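Peer 1: coordinates for the following, if possible.
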Amino acid sequence: MTEVASHIVWRRGRWSLRLARRGVMASAGLALALVALMGASLCLGDYSLNLGQVWQAVFGDGDGAFVVTTLRAPRILTGAFAGACFGLSGAMLQSLARNPLASPDLLGFTQGAGLGAVATIVLVGSGDWVTAGAVGGGLLAAALVGLLSWRGGFRIWRVVLVGIGVGFTFWAGIDLLMTRGDIFEAAAATQWLTGSLNSRLWSHVAVSGIGLAVLGPVALGLGRSLDHLGLGEDTAAGLGVRVGAVRIATAITAVLLAAVAVSACGPVAFVALVAGPLGRRIAGGPGPALGPAALIGAALLVAADLSGRTVVAPMQLPAGLFTALLGAPYLLWLLAIQIRKGTL
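Peer 2: Below is the predicted model of the structure:
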């Protein structure tokens, strides 16, 4: 391992890995903050526990075993994994488009995944097919946005406007399905659409965790190419980047990440929009900062769920409500900035 002023370089034979020192420190700090939030979420609630009781519940058979292992741990882990998927998806799309408005919830991808999942819940029933429905809906939305916004090339303002229109269309489809389902199917879909982590099971942990484990390394592997694309397509091609292949792989990976997250916890708003810019600001580099973005997405969703359980206890509010309270003012500020720059 070699250390320089601003980077850490690992070398092993012909292979080497170069990491920005500030990015590594930022990721370590964010990981510690995420662990602290998860610990607080395990302890706090209607049935309060201390760290010793949580430890006994996890590794023994303490009084709070049911609360920790059945009620809280699945929702916390689902929130962390799904939030990381949202964060990665948003950061990849924003880096690909070189615009902070390129987020899956603004481009209609989240709504497409939501329509696919609701259609599965209403027509087939909740179960293992929800993830497949969400993935199919997300890919359909991405294909529609791409086809409708292509005019000899992509302009970000056109993609955003088309994405908003496609998103509203898919929301109309969701409303139609809700009116055609029976009361129990509609109730299940309504709870899921609020972006709530309530009643999450270990099956949701498995879906979000496996999705992140499979797609996360792919996303991180594309990070260097995305960094080069930020220098311009010609420069990136000169550095050996296969621009077309990287664009397609990035778009597909980002859509799949968003669909996995939506299938696990519903279409939680603004996490994907906020995580990428915050990650780049904290990491301090020009690249996509995918690692910090994933950690910020996880921390935001876990913190939103914790707030929903404790702010107005004993009533529980959905995590999506708190992410909307944070994200809506940020979106308005971001739109004002883009209009002032003349990019919208």
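Peer 1: hey, let's count contacts and neighbours off CA atoms from now on
Peer 2: Noted.
Peer 1: residue contacts, the nearest residue to residue 196 once chain neighbours are set aside?
Peer 2: Distances taken as CA to CA, 6 or more residues apart in numbering put residue 318 closest to residue 196, at 4.4 Å, once the chain neighbours are dropped. By CA atoms under 8 Å, 6 or more residues apart in numbering, the contact set of residue 318 is 194, 195, 196, 197, 198, 305, 308.
Peer 1: repeat for residue 327
Peer 2: 269, 270, 271, 273, 274.
Peer 1: before we move on, what about residue 50?
Peer 2: Contacts of residue 50 were listed using CA under 8 Å, 6+ apart, and they are residue 43.
Peer 1: what's the answer for the one 4 residues further on, then?
Peer 2: Going by CA under 8 Å, 6+ apart, residue 54 touches 42, 43, 62, 64, 65, 68.
Peer 1: now do residue 163
Peer 2: Applying CA under 8 Å, 6+ apart, the residues contacting residue 163 are 106, 107, 108, 109, 145.
Peer 1: show the buried residues in these.
Peer 2: Neighbour counting by 16 or more other CA atoms under 10 Å classes 106, 107, 108, 109, 145 among the contacts of residue 163 as buried.
Peer 1: ok so, going back, possible to save the contacts of residue 327 as a markdown table with neighbour count, secondary structure and distance to residue 174?
Peer 2: As requested, those are arranged in a markdown table below (neighbours: other CA atoms under 10 Å; DSSP: H, G, I helix; E, B strand; the rest coil; distance: CA to CA, whole Å):
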| residue | neighbour count | secondary structure | distance to residue 174 |
| --- | --- | --- | --- |
| 269 | 25 | coil | 16 |
| 270 | 27 | coil | 19 |
| 271 | 32 | helix | 21 |
| 273 | 27 | helix | 22 |
| 274 | 26 | helix | 25 |
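Peer 1: and this one, so I can compare the two:
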Amino acid sequence: MMNNTMLHIQQSRQKRKRRYIAITSLLACIALLLCGTMLMLGNTIYPVRDVVRVLLGHDVDGANFAIGTIRLPRMLAGAFAGFAFGVGGYVFQTMLRNPLANPNVIGITAGSSAAAVFCIVVLQASNTVISIASVVGGLATVLIIYVLAKGASFSIGRLILIGIGIQAMLNAFISYLMLLANTHDIPTALRWLSGSLNGMKLESTYPLIIAVIIMTPLLLYFSKRLSMLELGEQAATSLGVDTNRTRIVLIVGAVIILALATATTGPIAFVAFLAGPIAQRLVGSDFSNVLPAGLIGIILVLAADLIGQFAFSVRYPVGVITGIIGAPYLIYLLIRINRKGDL
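Peer 2: Here you go, the predicted structure:
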């Protein structure tokens, strides 16, 4: 009887593992398809053959500039920013055990945005300085929210409410900076604040690409401990997890890629909010969803950018499209949580 039970458990786990691999592979294929579509579509549609030749360094009449200079940086920025927002949002939602505890809602991206806007409109700094300031602003915001939320005992609900308040303050600060800005800096800042892939340059994507390549293996390594944190503080500790060290590593790693994504493309709305829940709905909660959440982030950003470019008579920034998609879900989630009394 015991052997039959163990065999049934192993078979169920293998089945769930196969489902995880199959869905993750499918998401990766969709993400790659969208990347290719981003390189092919534009004022001129190029066949796959020409795209591949340009990427391999060959000269193709009329295609090198369009693909290599305009479309490739746009695609890379969208893909890596989408992955960063998806992973970062999933880490915070899982670690704090609340779908509202994502970087957009609790003010982390607002902290990075405020630092970046200050560098753009006041200091008129370089992209390197903007990237560094975004990381510092994001980490400082996390620290302030945590200190204010800790009190006598740590409360996730208190952290979310304080984060919402901090976000409102930072958005007010950003509005004040816009009033002080020179006229020629305002369009740049507004386009950046809406979350846009327009005018991307290849060199501006390097810090984000490097950060994602370095931080993703680290976050994947800690993903099992992240799943244990979802069980609660006492349960994770009893399973041998150093909760304080794990939280520090996860928070720093997630904030770094989130801040650099924000510095590169602006705060693309709701990607960090949607990617984790969608991944959990598709894959389940038996395995870590760090990688599926990142892939869904890529899909959301690239699909939204294609819709914004080609589905309407007027071209819209990617953040406008993701905002239209994500806002109804946020309202639904707030109504559901209010009925449960979880906040």
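Peer 1: picking up where we left off before, what subset of the contacts of residue 54 of the first structure is buried?
Peer 2: Using 16+ other CA under 10 Å as the burial test, these include 42, 43, 64, 65, 68 as buried.
Peer 1: tell me where the first structure has strands.
Peer 2: 2-3, 7-12, 15-20 (DSSP state E).
Peer 1: those strands: which one's closest to residue 225 of the first structure?
Peer 2: Shortest distance between residue 225 of the first structure and the strands of the first structure, using CA to CA, is found for strand 15-20: 13.9 Å.
Peer 1: next one: that closest one to chain centre, how far?
Peer 2: Strand 15-20 of the first structure has its average C-alpha position 26 Å from the chain's average C-alpha position, going by CA atoms, centre = their mean, to the nearest Å.
Peer 1: helices and strands around it, which ones?
Peer 2: In terms of contact count using 3 or more CA pairs under 8 Å, 6 or more residues apart in numbering; DSSP states H and E, strand 15-20 of the first structure is assigned the packing partners strand 7-12.
Peer 1: how about the strand it packs on: buried residues?
Peer 2: So, applying 16+ other CA under 10 Å, buried residues of strand 7-12 of the first structure: residue 8.
Peer 1: one step back: in helices only, show me the buried ones among the contacts of residue 54 of the first structure.
Peer 2: For those, the ones inside helices are 42, 43, 65, with DSSP state H as the criterion.
Peer 1: contacting residues for the first one?
Peer 2: Taking CA under 8 Å, 6+ apart as the criterion, residue 42 of the first structure is in contact with 49, 54, 68, 72, 73, 76.
Peer 1: between the residues you listed, which is nearest residue 114 of the first structure?
Peer 2: Taking CA to CA as the measure, residue 76 is the one of the contacts of residue 42 of the first structure closest to residue 114 of the first structure, at 21.2 Å.
Peer 1: re earlier: shared with the second structure, which of the contacts of residue 318 of the first structure?
Peer 2: On the basis of both residues aligned by TM-score structural alignment, their matches' CA atoms under 8 Å, what survives of those in the second structure is 194, 195, 196, 197, 198, 305, 308.
Peer 1: my read: the second one touches residue 270, true?
Peer 2: Think residue 195 of the first structure. No: contact status for residue 195 of the first structure versus residue 270: not in contact, 11.1 Å apart, counting by CA atoms under 8 Å.
Peer 1: tell me how far the residue nearest to residue 196 of the first structure lies from residue 181 of the first structure.
Peer 2: Relative to residue 181 of the first structure, residue 318 of the first structure is positioned 23 Å away (CA to CA, to the nearest Å).
Peer 1: for residue 160 of the first structure, same thing?
Peer 2: For residue 160 of the first structure relative to residue 181 of the first structure (CA to CA), the value is 31 Å.
Peer 1: the two: which has the busier surroundings?
Peer 2: A side-by-side neighbour count of residue 160 of the first structure and residue 181, using other CA atoms under 10 Å, places residue 160 first with 21 against 17.
Peer 1: the more buried one -> the second structure?
Peer 2: Pairing criterion TM-score structural alignment: the partner of residue 160 of the first structure within the second structure is identified as residue 160.
Peer 1: and that match, how close does it get to residue 259 of the second structure?
Peer 2: Distance, residue 160 of the second structure to residue 259 of the second structure, using CA to CA: 19 Å.
Peer 1: before we move on, back to that, from the contacts of residue 54 of the first structure, pick the one nearest residue 226 of the first structure.
Peer 2: Residue 226 of the first structure lies nearest to residue 42 out of the contacts of residue 54 of the first structure, by CA to CA, at 36.7 Å.
Peer 1: corresponding residue for that closest one in the second structure?
Peer 2: In the second structure, residue 42 of the first structure lines up with residue 39, judged by TM-score structural alignment.
Peer 1: how much space between that match and residue 78 of the second structure?
Peer 2: Using CA to CA, residue 39 of the second structure is found at 12 Å from residue 78 of the second structure.
Peer 1: biggest helix in the first structure, by residue count?
Peer 2: Assignment by DSSP H; longest helix in the first structure turns out to be helix 202-229.
Peer 1: can you list the buried residues in it?
Peer 2: Neighbour-count burial for helix 202-229 of the first structure, with 16+ other CA under 10 Å as criterion, is recorded at 202, 204-209, 211-212, 215-216, 219-220, 222-223, 225-229.
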